[in-house]
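*Asks:* Could you look at this predicted model? Sequence included:
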Amino acid sequence: MLKSLFIKNYVLINQLDLDFAEGFHAFTGETGAGKSIIVGALSLLLGNRADYSVIRDKEKSCEISALFNIKNNLEVKNWLNEQEIEHDNELECRRVITADGRSKSWINSRPCTINSLKELGSFLVQIHGQHDQIKLNNAKYQLATIDETGGYESLLKQIFQTYSDWKTVQSQLEEIKLAGALNESESQLLTYQFEELCQLNLRESELDDLHTQQKMLTNAVDTINELERSLDLVSGEHSSNVSSGVSKIINTLADIKGLDLSEIMSMLDEISINLNEVEGQLQDQLDQVEVNPEKLHETELRLDEIYATARKHKVNAENLYQHQQELAEKLQLNDSQKQRREELLLRKQKLEEQYQQVSAQLSQSRQKAAKEFQSKVTAIIQKLGLEKSQFIV
């Protein structure tokens, strides 16, 4: 039901506010009084092509808006739900056009296209001119009339909701498809590659550790010689080692009288302590270095295995561990999508079965309502004096 109509800067109208109460309303007046202008404004609002000559003041925009009560208009509510437009029991449509050819439209403050307004308008308003074809010949209108009088609104709501749920599920299935879910052959290939990497059992930092170990084992002899030479310089048996030299300096300075050498002696004592620490750490490092050809061979075999696998998978050896993690994530995501897809397909099947069941119930209800409607209209026609007339749906 139309509750109010606002018209601004349209043909002869500067600004007009109309409020409508429930019931029948009639506009009367002489030819040229402006009755058709109001109807034209309403038609323009609900999607008719804009004729910019109707703008009264070309320096300003033309604005038309209307408020409808849609409490009992199930078709409108279902349409709004499909378009995901929020609504209660009222609906506002608004359109603004300018002399430079621009046109903007809104449904409940949400921007929309003219086609959307036109489609929605077909559920809101019927405008019949003197020579217009009446909607009685329109199958959709006939069905809507039966539905309005049938008393099975719950079935209509159920079937519209089922269809809406089905569309949502179908959209989610399309999203999974667009996300690039793996087909069976791709899934098998990735699974094989992942299992092969799992068999390699590569640790995250293993490649760096192996390179370090290989270098140490390869240079073990040279390393031992250098460490032994350094250790000999620090504390070797010969008299020219550093520790002996520091001890001799300490003893020599201790015999000097008449000078304050306490700070120097303290520094020398600290040097001596540090040299002992250096000697201990050099010995520890020397003990850790091993000459082990067998271990070196094992290390190089492991490196060869890692590099061969990396070449097979067409990645750098340094990225092989990360590649394995990426494969695991892809497979996990694919499994999740596959499971989700199966759930959605099952949901879709149930919704289709539910839709068929409700459709059958709705069809029976519509047939029953059509017969009742047919009888009522026939009775009214016969009361008008057409005793032998029959109204058939």
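*Replies:* Alright, I've got the coordinates. Residues are numbered from 1 along each chain as shown.
*Asks:* Could you use CA atoms for every contact and neighbour count after this?
*Replies:* Will do.
*Asks:* Assumed Leu189 was part of a strand.
*Replies:* No: Leu189 is assigned helix when assessed by DSSP: H, G, I helix; E, B strand; the rest coil, not a strand.
*Asks:* What count of nearby residues applies to Asp208?
*Replies:* When neighbours are defined as other Cα atoms under 10 Å, Asp208 has 11 of them.
*Asks:* Which positions in stretch 79-96 come out as buried?
*Replies:* Within stretch 79-96, the residues that count as buried by 16 or more other Cα atoms under 10 Å are Trp79, Leu80, Leu91, Glu92, Cys93, Arg94, Arg95, Val96.
*Asks:* So which of those belong to helices?
*Replies:* Using DSSP state H, the subset of the buried residues of stretch 79-96 located in helices is Trp79, Leu80.
*Asks:* Columns distance to Ser4 on top of the buried residues of stretch 79-96, output as JSON lines?
*Replies:* Compiled in JSON lines, the buried residues of stretch 79-96 are given as follows (distance: Cα to Cα, whole Å):
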{"residue": "Trp79", "distance to Ser4": "21"}
{"residue": "Leu80", "distance to Ser4": "20"}
{"residue": "Leu91", "distance to Ser4": "11"}
{"residue": "Glu92", "distance to Ser4": "10"}
{"residue": "Cys93", "distance to Ser4": "11"}
{"residue": "Arg94", "distance to Ser4": "12"}
{"residue": "Arg95", "distance to Ser4": "15"}
{"residue": "Val96", "distance to Ser4": "17"}
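*Asks:* ok, and here's another one to check against it:
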Amino acid sequence: MLTQLTVNDFAIVDALDIEFGAGMTTITGETGAGKSIAIDAISLCLGARGEAAMVRPGGKRADISASFSVEGNKPAQRFLRHHELDNDDACIIRRVISKEGRSKGFINGKPVPISQLKEIGIFLLNIHGQHAHQGLLDGALQLSLLDQYANHQKLNAQVALSHQNHQQIKGELRQLQQAQQQAQAKVQLLEYQVEELDAFALIEGEFEQIESEHQRLSNSESIQLSCHRLLNQLSDDDSFNLESALNSALHTLGEIIEQDSSIEPLAEMLNGALIQIQESSQELASYQNAIEQNPERLSLLDERLSKAMQLARKHHVSPQELPALHQNIHDELQAMTNDSKRIDELEIQLEQVTTEYFTQASKLSQSRKKYATKLEKLVTKSMKKLSMEHGEFAIAVAFNKDGNINKNGLDAVSFLVTTNPGQPLDALNKVVSGGELSRISLAISVITANKVATPTLIFDEVDVGISGPTAAAVGEMLRELGKSTQIACVTHLPQVAGCGHHQMRVVKETDGRTTNTTMVALSESERVQELARLLGGNTISDNTVANAQELLRVNQ
């Protein structure tokens, strides 16, 4: 709950330091005194938009701190731990706005983005503004209020998760279907290319082998003639060849060795050369015998080389790259084929998650109808307390199985009301006046507040437009709510102010040059004087004082 508010140089506030207690605190003051200044300051602490104009004239910066006790507030505690901002059971939120308009936020002394102030604010405090009742005409808010009352967090989460799964699968399916439509022409092209390359079936390294064999066959006759000449030079020419010359040299060297054995190693060298010449001749003869002139084979190789060159030019690659290209095109076509299979799988999954969504949405709808019956009875009862004796409130929950799938389910929720006997139930905006709408909104706020985990509720002049017994009933409702939830209520009605467990007064003072607004907690005697002022205006008589004392006694 809110325990303390400190404000410095904010708007028309010089310095303000006030403590808040449990129960219901009422805030009163003269018209124009700035009764809502504390609410504005708290709103700023919880992430409301800050502007340079909020800084008090002459001040360097507006500095606001709001202290909360989060003992027992599990959501707030989890938030603080998750962001490493926890500090026992305390949560101190500070907001600073410079006169240049720069804004800073702090939680427990650590700087944080303004967005985090908004996030934690949801778990700490809820403000019902002067014109909040106008929002009651919105169907989305009506749905939200019913879900709050019914504690539908779990069911809402299940429906939202089913909706998320549905949207995810639907999105992937749509994307693949669009891609498939756009790629249809490409699939046909890839199929043709794969078929053509499959038919040619060039394997890795084959082009180099074909090219080598083709060159050999194309030049077989020339190679034969060269081999013949070389064999003659090595061993076959009768007039002169290397083998005969070496034999002759070895014979002559043998004669020399008989005279001088010191050159015998030279004979070994010449003999080695002779052996190499003989082996070379044999290898060359074998090579020559293997060479054949094969016009048919050469024709086949010509055709395959030409086809390889043609396909390479067609695909803008070298012939050597054709096998890799073939594999890439095959893989791409396979991926597109797999997309088709994935589309079939997604269509089945979409049907399954759609069924699951409708199951969850139907459960939520059944629960909404159940709690709508309870809530409409409670609101009708409260309307009668708030001087709408013939009022009747109803909630229509229409499940549209053909509606658009969304995270909130398939229900259309409408708040219906009648205020006069004989009149049929109809939509709020067609039946009630502004004052009646305000009272209905207040009744729903009080009823749903018991179901909402937010530990502090602030009502900013939600009692505008009511008086007399109705005002007393409003005060009683808020005081009863204050037994379980901390309530702060800005009011101009003595009947409401007298119901508070605590009361504060807002005063605006001026010395002709500057203006300052202060807020002070009132003692019991000071409360009597303030209530008497609210009852009697500028003239406070013994009767108004007695009435003020009676208001306090009744609510003790």
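*Replies:* Perfect, I can see it now. This is a predicted model, so every value here is computed, not measured.
*Asks:* Can you list which of the buried residues of stretch 79-96 of the first structure are found in strands?
*Replies:* Counting by DSSP state E, these place Leu91, Glu92, Cys93, Arg94, Arg95, Val96 in strands.
*Asks:* For the closest residue in space to the second one that isn't next to it in sequence, give me its contacts.
*Replies:* Meaning Glu92 of the first structure. Spatial nearest neighbour of Glu92 of the first structure, excluding adjacent residues (Cα to Cα, 6 or more residues apart in numbering): Leu67 at 4.6 Å. For Leu67 of the first structure, the contact set (Cα atoms under 8 Å, 6 or more residues apart in numbering) comprises Leu2, Lys3, Ser4, Leu5, Glu90, Leu91, Glu92, Cys93.
*Asks:* Widest-spaced pair of those residues?
*Replies:* For the contacts of Leu67 of the first structure, the farthest-apart pair by Cα to Cα is Leu5 and Glu90; their separation is 13.5 Å.
*Asks:* Now do the contacts for the nearest residue to Gly105 of the second structure once chain neighbours are set aside.
*Replies:* Spatially, and ignoring its direct neighbours in sequence, Gly105 of the second structure is nearest to Arg95 (4.7 Å; Cα to Cα, 6+ apart). By Cα under 8 Å, 6+ apart, Arg95 of the second structure lies in contact with Leu44, Cys45, Asp63, Ile64, Ser65, Ser103, Lys104, Gly105, Phe106.
*Asks:* nearest to His128 of the second structure, of those residues?
*Replies:* Nearest member of the contacts of Arg95 of the second structure to His128 of the second structure, counting by Cα to Cα, is Leu44, at 15.1 Å.
*Asks:* Tell me how many other residues crowd Ala66 of the second structure.
*Replies:* Residues lying near Ala66 of the second structure (other Cα under 10 Å) number 25.
*Asks:* could you dump the contacts of Leu67 of the first structure to TSV with distance to Glu305 of the first structure?
*Replies:* Formatted as TSV, these follow (distance: Cα to Cα, whole Å):
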residue	distance to Glu305 of the first structure
Leu2	80
Lys3	81
Ser4	81
Leu5	81
Glu90	73
Leu91	71
Glu92	72
Cys93	72
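*Asks:* Show me what Arg304 of the second structure aligns to in the first structure.
*Replies:* Residue pairing (TM-score structural alignment): Arg304 of the second structure is matched to Arg302 of the first structure.
*Asks:* burial of that match, as a residue count?
*Replies:* Neighbour tally, Arg302 of the first structure, other Cα under 10 Å: 15.
*Asks:* quick one, what contacts it?
*Replies:* If you count contacts by Cα under 8 Å, 6+ apart, Arg302 of the first structure has none.
*Asks:* Once aligned, what mean separation remains between the helix or strand hosting it and the second structure?
*Replies:* Secondary structure from DSSP states H and E places Arg302 of the first structure in helix 293-312. By mean Cα distance after the TM-score superposition for the first structure, the fitted helix 293-312 of the first structure averages 2.9 Å away from its aligned residues in the second structure.
*Asks:* Next SSE downstream of that helix?
*Replies:* Next in sequence after helix 293-312 of the first structure, counting helices and strands by DSSP H and E, comes helix 320-383.
*Asks:* ok, now which ones touch the residue lying closest to Gln382 of the first structure once chain neighbours are set aside?
*Replies:* Computed as Cα to Cα, 6+ apart, the closest residue to Gln382 of the first structure that is not its neighbour in sequence is Ser389, at 6.4 Å. Contacts for Ser389 of the first structure (Cα under 8 Å, 6+ apart) come out as Thr378, Ile381, Gln382.
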